[in-house]
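Student: what's the 3D shape of this:
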Amino acid sequence: MTAEHPHAARSLRRTDARLNRERLVAAAQEVFTEAGPGASLNEIARRAGVGPGTLYRHFANRQILLTAVLTDRVQALCEQAEKLRTSDSADDALSQWLGAFLAHARANQGMGSALMVNEPDAPDLDCHQLILNAADGLLTRAQQHGTARADLTAGDLVQLITGIGLSTARNEDAEQAHRLLALVLDAAYGAPRRSK
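Tutor: From the prediction side, this is the model:
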């Protein structure tokens, strides 16, 4: 039996560590969505198929794990905005993304304080600015090629949608949130327009 090469062993450990981290973040996404930011970290470790010690090796505390989850969610939202920027209809792209952002705002109520964590291991990303940039790119395109109001800003839209998300997050029936989003879209375009 040959001894394992030290470089191969290190590479395997790094791969295992990366996979464990990915599993932990995915499990945390589920558990935090179900039970909120105070959810059991032991349950997250259990669903990820690792022990609590592995969780704490990757995430020293709850805030760092929350920040990792939110960062992943925000990056996915921004990737969606980037894909939508190439769609045929600039107006539909903005409407669709605002619907996705509303779902994000409703799902992440109570987790926003984690974005302000000042921990050395926390991701160095300004999630609020990333969202503003995504909204601005889609809004600017809709203003240039569509019918969106010229006096509307990305900050206006983000604040309005965040407000709807916060005020309707505890309401399991999403119908009111979608009605309020439709009102925002009507105002943004100056004519009736519905989210998709």
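
Student: rest of the way, CA atoms for contacts and neighbours
Tutor: Will do.

Student: residue contacts, the most centrally placed residue in the chain?
Tutor: Centroid-nearest residue in the chain: residue 73, 2.5 Å away (criterion: C-alpha atoms, centre = their mean). Contact partners of residue 73, counting by C-alpha atoms under 8 Å, 6 or more residues apart in numbering, are residue 104.

Student: Distance from the chain centre to the helix or strand that contains it, please.
Tutor: Per DSSP states H and E: residue 73 is located in helix 62-84. Relative to the chain's own centre, helix 62-84 is displaced by 4 Å; criterion: C-alpha atoms, centre = their mean, to the nearest Å.

Student: In this structure, which helix is the longest?
Tutor: For the chain, the helix with the greatest residue count under DSSP state H is helix 6-35.

Student: For that helix, name the packing helices and strands.
Tutor: Helix 6-35 is packed against helix 41-48, helix 52-58, helix 62-84, with contacts defined by 3 or more C-alpha pairs under 8 Å, 6 or more residues apart in numbering; DSSP states H and E.

Student: for comparison, sequence B:
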Amino acid sequence: MAERQRADARRNYARILAVAEEEVAAHGAAASLEQIARTAGVGSATVRRHFPTRRALLEAVSHNRIEALCVRAQEALGKSDGRSALLEWLDDVVAYCVDARGLAAALLYDDDPLHENSCAAMIEEAGEPLLRRAVRDGAVAADVTVADLIRLIVGIVLATERHPDPGAAADRLFRLAVMGLGQVR
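Tutor: Just a heads-up that it's a prediction; the model follows:
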């Protein structure tokens, strides 16, 4: 009996996650947990058992994209210029956050000591070598952190998500932040 329940639980998890990916893509971080449960054919308690918080659900939905961004960080390390490598990767983070509704919210930091933000932790770890190199090259101030940069990106993406062209708006604001007021085209 216990083995059957584990198999049922695994199937429920997979079904909930698949439905959640569709709902988050359609409605962003505010996707209805009750709608996810209904569409997956499970009770809301089952959704909450697998994903006790909205953040846990968003992190699970975003996991593959986060892994892809970590790979991109490794690839960017091959660039000869530290600033270019960091900015190329940060451009990818912006683009991924715009394209994958809910990803920016999954990267939000909060002060909840009981729940580490695994998405943010993965991104920080992946971006750290790029940032250290850019700092070493003198392209970035020594007191800047990856967490600072991700907060900036999250703010930009959340501020532009309702824009008619959120990708262009987010890209423009990111360029503005990176280059400064006098150099925006």
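
Student: Can you pull the TM-score for these?
Tutor: Put the two chains on top of each other and the TM-score (TM-score structural alignment, normalised by the length of the second structure) is 0.66; 172 aligned residues with a C-alpha RMSD of 3.8 Å.

Student: Run the angle between the longest helix of the first structure and helix 62-84 for me.
Tutor: 90 degrees (axes from the mean of the first three to the mean of the last three C-alpha atoms, to 10 degrees).

Student: how much does helix 6-35 of the first structure deviate in direction from helix 41-48?
Tutor: Using the same axes, to 10 degrees: helix 6-35 of the first structure against helix 41-48 is 120 degrees.

Student: gap between helix 6-35 of the first structure and the chain center?
Tutor: Counting by C-alpha atoms, centre = their mean, helix 6-35 of the first structure comes out at 19 Å from the chain centroid.

Student: that older thread, just checking, which helix or strand succeeds the helix holding residue 73 of the first structure along the chain?
Tutor: In the C-terminal direction from helix 62-84 of the first structure (assignment by DSSP H and E), the next one is helix 90-107.

Student: Just name whatever secondary elements whichever helix or strand comes after that next one is in contact with.
Tutor: Scanning forward in sequence from helix 90-107 of the first structure by DSSP H and E, the next helix or strand is helix 127-145. In terms of contacts (3+ C-alpha pairs under 8 Å, 6+ apart), helix 127-145 of the first structure is packed against helix 62-84, helix 90-107, helix 154-168.

Student: can you tell me what part of the first structure stretch 126-134 of the second structure aligns to?
Tutor: Aligned by TM-score structural alignment, stretch 126-134 of the second structure falls on residues 134-142 of the first structure.

Student: Superpose on the second structure and give me the mean offset of that stretch.
Tutor: Compared with the second structure after the fit, stretch 134-142 of the first structure shows a mean deviation of 2.6 Å (mean C-alpha distance after the TM-score superposition for the first structure).

Student: which other residues reach that stretch?
Tutor: The contact list for stretch 134-142 of the first structure (C-alpha under 8 Å, 6+ apart) reads 78, 81-82, 84-85, 90-91, 93-94, 148, 153-154, 157-158.

Student: sorry, back to before: residue 180 of the first structure is nearest to which of the helices and strands packed on helix 6-35 of the first structure?
Tutor: helix 62-84 (20.4 Å; C-alpha to C-alpha).
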